[in-house]
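Trainee: model this:
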Amino acid sequence: MDRMTPDKNNNKMWFLQFARGLACLLIVYVHWLTFLLAPASLDTTIFQSALPAYQAPMAVFGYAGAVGKIVPVDFREVYFGLALFFIISGFIIPVSLEKGSRANYVIRRIARILPTAFACTVITALVILFGRLLEGNTVAPFSVSSVLANAMLIRDVVGHPYIDTAIWTLEIEVHFYVICFVLSFFSGQKKAWVVLVMALAFLFVSIAYTYCNGPYEVYRRYLNVIATNGTFLVPMFIGMALYNFNAGNWSVVKTALVVVALLVMNNLTLQYHVGGTSSVIYFNHLFATLVFVVLLLLGDKVPYFSFMDKLAEVSYPLYLLHGTCGYVVFYIVYKFLHETAIALLLSFTVITALTFLVHRTIELPSTPAGKRIAKSFDKADFFGRLKRRSA
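Mentor: Modelled structure (predicted):
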């Protein structure tokens, strides 16, 4: 198959597909490698009883040690993969804004992200309950309202605990969608000063969070949410800057200056908010930016790999199901058989099956359905009329 085939058949830029597949592969890989080294440390996080005596296979220790000696000391697959995902979102969301009315944008974003997130969250919750029931524990570790808050991606707003911690990245995605929606009313996504001011605002919030003590302690929770968003929204702004370069809105020099300024502010934001691990996270944000720029400049010269294309297609449900859901399956199997290899094999079998089930029955139908519904709003352009009426 020609490397340009995905572009022609699916209307997707291959370099973005490749970047998405690479990010997903690295995140799944490092999560499971870390898990296999010490799965017993996650029992409370995944709402399961303690794992029986477990010793990681020597092959896993040996492999992890060998890889640690080869890769750069500050390279962390999970931080790099997440940064790459966020840059991709920052690049494609402005494109989505230009495809129709604002109502069109809102509906397509909801259809793209919410049904899959809802399905995966419910599946993960059911698997967690199943694992507990097998041991005779009939007490649910979370309420129905918590499941719904997680599934609707409003957990951080209403203050519910996590069902699966992977949902935090989607919450940041939703916040970015809202920001882009607001910016679209004055084409702010195309203005360099707007992008820089937003990044600067998140930096100020991170500083405020650091020094907010005494009578202002009550505000720390809200500042923490905003600052946490800021540390990972800035890579999205970098993606937005690169979109403007790719679309011909900004020159090379302008884009380079904005990206450098964003990277500097991201570094400072991380230092104030994250602290000790800020340098590691920043290095991987920087590395992800460089890799994305190279892929962008290569364009259709990026070699086509069928595996990466298919992985990118299912990356969304796979990302949501590979963690807590897969870990619980591992716990269940290992408690019965005490065999790491079998537990790993069955876990990946279940994850793969559930990923393709959600992809085919939820993700694939919901995206075009959202587009069809959105088209019906294009003529009405509700938000456009609202803007003209208030002018």
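
Trainee: going forward, measure contacts between C-alpha atoms and count neighbours the same way
Mentor: Fine.

Trainee: so which helix or strand takes in the residue nearest to the spatial centre of the chain?
Mentor: Nearest to the mean C-alpha position of the chain, counting by CA atoms, centre = their mean, stands residue 169 at 4.1 Å. In the assignment (DSSP states H and E), residue 169 maps to helix 167-183.

Trainee: Not counting the very next helix or strand once past that helix itself, show me its contacts.
Mentor: Downstream of helix 167-183, the next assigned helix or strand under DSSP H and E is helix 192-211. Helix 192-211 has contacts (CA atoms under 8 Å, 6 or more residues apart in numbering) with 188-189, 220, 223-224, 226-227, 230-231, 234, 237, 241, 258, 261-262, 265-266, 268-269, 272-273.

Trainee: gap between residue 215 and residue 203?
Mentor: Distance, residue 215 to residue 203, using CA to CA, to the nearest Å: 22 Å.

Trainee: same thing with residue 248?
Mentor: Here the criterion is CA to CA. By it, residue 248 lies 28 Å from residue 203.

Trainee: Compare these two and say which is more crowded by neighbours.
Mentor: More crowded of residue 248 and residue 203, by other CA atoms under 10 Å: residue 203, with 26 against 10.

Trainee: Next, residue 52: secondary structure please.
Mentor: coil (DSSP: H, G, I helix; E, B strand; the rest coil).

Trainee: which ones are touching it?
Mentor: Applying CA under 8 Å, 6+ apart, one finds that residue 52 lies in contact with residue 335.

Trainee: one more, for comparison:
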Amino acid sequence: MKRRISALDSFRALAILAVLLYHYFSRWTYPKNDISLYPYDDAYDYFGYAYLGVEFFFIISGFVIFFTLEKTLNLKVFWKKRFIRLVPPIIFASVTTFIFVKLLDDESLFLNSNQFKNFIPSITFISPQILKTIFKGNWGYIDGSYWSLWPEIQFYALSSILYFLNKKRFVFNYIAVSSAIICLNTLVKFFKQTPKFNLLPESFFHYYQIIFDKGFNLVNYIPFFSLGFIFYIFYKNHHDNVKTCLINKLYLAFLILYVLFIYGGIDESFIIRIIYACMLVLFYVFIYHPEYLRFFENKFLVRIGVSSYFLYLIHQNIGVLIIHYWGSNNYGFIVPSLLVLSLIPLSIFYSEKIDRPVGKWLRNRLIK
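Mentor: Predicted coordinates:
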């Protein structure tokens, strides 16, 4: 099996492009924000659902981490690899964003980016809510986009511990643990939303929200990571011409039904469910009919996907400030479009010319 899978990198490209469009046209205007940071206000607010690119990233991560675990010697090496992959880019991006915002943000639009102490949650990935609970005061990420890295870290911890505790029973143990988390979290939210069936004290929900919704929030996103996990099993079995066992099929059915009909509650938008369905279809075609996804072998699209992590880290606050100060009311789409066209090659350059050599140097010294 190949070290990198081109289609997955192209999926990352789709996800990051969606997130960029969301942040440059929809996130920082009405009704999602009290004031509009775009000179064009909501004139181009066509990407209100593009934030779902983050959930797509989570599915891809679930797939890739299982793929990575099978090629890793032990738990220590796994976390060294994660350190090499995640930490240098976020240090570089955090410093760059901090300096840029300090120089440009005269109106204090991004207060968290102006506070040196916020390097702590940013480069450790820890949720600011946990730091607020322990140390009090105001904490935040240097860039709000970093929020999604904390669920990623929690997923890495859960999956790697389960894998190296018992490799032979890993699939069964992961299915059991993740299913329990999903069901218990759904049950708690059901009780909170339907008081007539609630047998739990109000204080329970208060502490549950602090600990899980605002702290260890993997419980809210584990269905997406788990979809990637089970898709990898189907992909591997199809590649090796091995029959997939019943429990894996039932688990996939459970996750699909959960994400399409239960996740988000009964008020979840129909459009969101359609987008989730498209993600699932993409993975199905990728596994069983890759010949229909030849477009995703495009080398430029793959390079965007490979550099998507740095692009994700660097794009939001810097880009929105540029739009805010140098955008225009008329033809407002020009500045954000130029931003996208500029940040993509910049991120590719960083990933290929800086991050790759740094990663190689670190691997030579940290992983024997």
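
Trainee: Check how far the helix holding residue 169 of the first structure sits from its aligned residues in the second structure, on average.
Mentor: Comparison of helix 167-183 of the first structure with the second structure after fitting gives an average deviation of 1.0 Å (mean CA distance after the TM-score superposition for the first structure).

Trainee: Give the aligned range of that helix in the second structure.
Mentor: On the second structure, the counterpart of helix 167-183 of the first structure by TM-score structural alignment is residues 146-162.

Trainee: how about that stretch: buried residues?
Mentor: Judged by neighbour count (16 or more other CA atoms under 10 Å), stretch 146-162 of the second structure contains these buried residues: 146-156, 159-160, 162.

Trainee: Next: stretch 256-275 of the second structure.
Mentor: By neighbour count on 16+ other CA under 10 Å, the buried set for stretch 256-275 of the second structure is 256, 258, 259, 260, 263, 273, 275.

Trainee: try stretch 353-365 of the first structure
Mentor: 354, 355, 356, 358, 359, 362, 363.

Trainee: Dump the residues you listed to CSV, plus distance to residue 109 of the first structure.
Mentor: Output for these, formatted as CSV (distance: CA to CA, whole Å):
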residue, distance to residue 109 of the first structure
354, 23
355, 20
356, 21
358, 18
359, 17
362, 15
363, 12
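
Trainee: Widest-spaced pair of these?
Mentor: The largest separation in those, counting by CA to CA, is between 354 and 363 at 12.1 Å.

Trainee: now stretch 322-330 of the first structure: how far from the chain's centre is it?
Mentor: In terms of CA atoms, centre = their mean, to the nearest Å, the gap separating the centre of stretch 322-330 of the first structure from the centre of its chain is 18 Å.

Trainee: cool, and stretch 40-58 of the second structure?
Mentor: When distances are taken as CA atoms, centre = their mean, stretch 40-58 of the second structure is centred 14 Å away from the chain's centroid.

Trainee: all helices for the stretch 201-350 of the first structure, in order.
Mentor: 220-246, 252-273, 278-298, 306-313, 315-321, 324-337, 340-358 (DSSP state H, counting those that start in this stretch).

Trainee: Which among those helices is found nearest to residue 39 of the first structure?
Mentor: Of all those, it is helix 324-337 that lies closest to residue 39 of the first structure, at 8.0 Å by CA to CA.

Trainee: contacting residues around the closest one?
Mentor: Residues from elsewhere that reach helix 324-337 of the first structure (CA under 8 Å, 6+ apart): 35, 46, 48, 51-52, 123-124, 127-128, 131, 164-165, 340, 342-344, 346-348, 350-351.

Trainee: Of those, just the buried ones, PyMOL syntax please.
Mentor: Listed next is the PyMOL selection for buried residues among the contacts of helix 324-337 of the first structure, using 16+ other CA under 10 Å:
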select buried, resi 35+46+48+51+123+124+127+128+131+164+340+343+344+347+348+350+351
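
Trainee: Would you mark the buried spots in the lengthiest helix in the first structure?
Mentor: Identified as the longest helix of the first structure according to DSSP state H is helix 102-133. Within helix 102-133 of the first structure, the residues that qualify as buried are 102-109, 111-125, 127-132, counting by 16+ other CA under 10 Å.

Trainee: just stretch 144-161 of the first structure next, same as before
Mentor: So for stretch 144-161 of the first structure, counting by 16+ other CA under 10 Å, buried means 146, 147, 148, 149, 150, 151, 152, 153, 154, 155, 156, 160.

Trainee: Output those as a markdown table; include the columns secondary structure and distance to residue 66 of the first structure.
Mentor: Listed next are those as a markdown table, based on DSSP: H, G, I helix; E, B strand; the rest coil; distance: CA to CA, whole Å:
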| residue | secondary structure | distance to residue 66 of the first structure |
| --- | --- | --- |
| 146 | helix | 41 |
| 147 | helix | 40 |
| 148 | helix | 42 |
| 149 | helix | 41 |
| 150 | helix | 38 |
| 151 | helix | 39 |
| 152 | coil | 41 |
| 153 | coil | 39 |
| 154 | coil | 41 |
| 155 | helix | 39 |
| 156 | helix | 39 |
| 160 | coil | 40 |
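
Trainee: Quick check: the aligned residue for residue 281 of the second structure in the first structure?
Mentor: By TM-score structural alignment, residue 281 of the second structure lines up with residue 290.

Trainee: mind checking how far its match is from residue 301 of the first structure?
Mentor: Distance from residue 290 of the first structure to residue 301 of the first structure, by CA to CA: 17 Å.

Trainee: now do residue 372 of the first structure
Mentor: Distance, residue 372 of the first structure to residue 301 of the first structure, using CA to CA: 33 Å.

Trainee: ok so, going back, how far away from the center of its chain is the longest helix of the first structure?
Mentor: 14 Å.

Trainee: Give me the angle between it and helix 340-358.
Mentor: Angle, helix 102-133 of the first structure to helix 340-358, by axes from the mean of the first three to the mean of the last three CA atoms, to 10 degrees: 150 degrees.

Trainee: Residue 47 of the second structure against residue 28, yeah?
Mentor: No: using CA atoms under 8 Å, residue 47 of the second structure makes no contact with residue 28, being 11.6 Å away.

Trainee: Looking at these two now, which is surrounded by more residues?
Mentor: Ranked by neighbour count (other CA under 10 Å), residue 47 of the second structure and residue 28 place residue 28 first, with 21 against 17.

Trainee: how about that one, what does it touch?
Mentor: Neighbouring residues of residue 28 of the second structure by CA under 8 Å, 6+ apart: 35, 36, 37, 38.

Trainee: Specify which member of those is nearest to residue 20 of the second structure.
Mentor: Using CA to CA, the contacts of residue 28 of the second structure come closest to residue 20 of the second structure at residue 38, 14.1 Å.
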